[in-house]
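# The sequence and its predicted three-dimensional model are supplied below.
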Amino acid sequence: MTDIHFVIEEAPEGGHVARAVGEDIFTEADDLPTLHAQLRDAVHCHFADAERPSLIHLHITREEVLQA
């Protein structure tokens, strides 16, 4: 595996939550720089050295509501 993808969403209570696509990895943080560090740590903990992806892709989503 050379890549892993995460979907990042804004948490209702503030901050961000991240869920891996196709792997059982979840983490959350108050801001994006902290989330980046936590994602790197989570990927390092989840995979053995030989299996660890070299790239982490973040798909950041945000919901906005407009009045008609």
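Nice, thanks for sending it over. Residues are numbered from 1 along each chain as shown.
# contacts and neighbour counts: CA atoms only from here.
OK.
# List the residues that contact residue 17.
Remark: with contacts taken as C-alpha atoms under 8 Å, 6 or more residues apart in numbering, residue 17 is in contact with 8, 9, 10, 11, 26, 27, 28, 29.
# Distance-wise, check it relative to residue 40.
14 Å (C-alpha to C-alpha, to the nearest Å).
# Residue 26 reaches residue 8, doesn't it?
No. No contact is recorded between residue 26 and residue 8 when judged using C-alpha atoms under 8 Å, the distance being 10.0 Å.
# this is the comparison structure:
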Amino acid sequence: MRGRKNHIKVDQGPKLIGAYAVSDVATHDSQELEFLIEKDDTSQKLYADVAYFGQEEYIERCSMM
């Protein structure tokens, strides 16, 4: 396979990009989550598509809702 995918964390308020990752098209989206959210995101809401299901443990460690 050829191609790349963009993974972006956007702040809900000012709509600024907080984190950005690029992966090979063969990499599953859920593998990029740990590069996007950080401990600084504590208590923030996380909106993600179904590709991130199964990542609840990591999301809880960052205390995201």
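Done, it's in. Quick caveat, the model's predicted, so the values are computed rather than measured.
# overall similarity of the pair, as a TM-score.
For these two chains in superposition, a TM-score of 0.39 is obtained (TM-score structural alignment, normalised by the length of the second structure); 43 aligned residues with a C-alpha RMSD of 2.9 Å.
# ok, back up a step: what's the closest of the contacts of residue 17 of the first structure to residue 57 of the first structure?
residue 8 (10.1 Å; C-alpha to C-alpha).
# Give the other helices and strands that the strand or helix carrying that closest one contacts.
Secondary-structure assignment from DSSP states H and E places residue 8 of the first structure in strand 3-10. Where contact means 3 or more C-alpha pairs under 8 Å, 6 or more residues apart in numbering; DSSP states H and E, strand 3-10 of the first structure is packed against strand 16-20, strand 55-61.
# Single out the most deeply packed of these.
Sort these by mean neighbour count, taking mean count of other C-alpha atoms under 10 Å, and strand 16-20 sits at the top with a mean of 21.
# That strand vs strand 55-61, what angle?
130 degrees (axes from the mean of the first three to the mean of the last three C-alpha atoms, to 10 degrees).
# Would you mind identifying the next helix or strand past strand 16-20 of the first structure?
strand 26-29.
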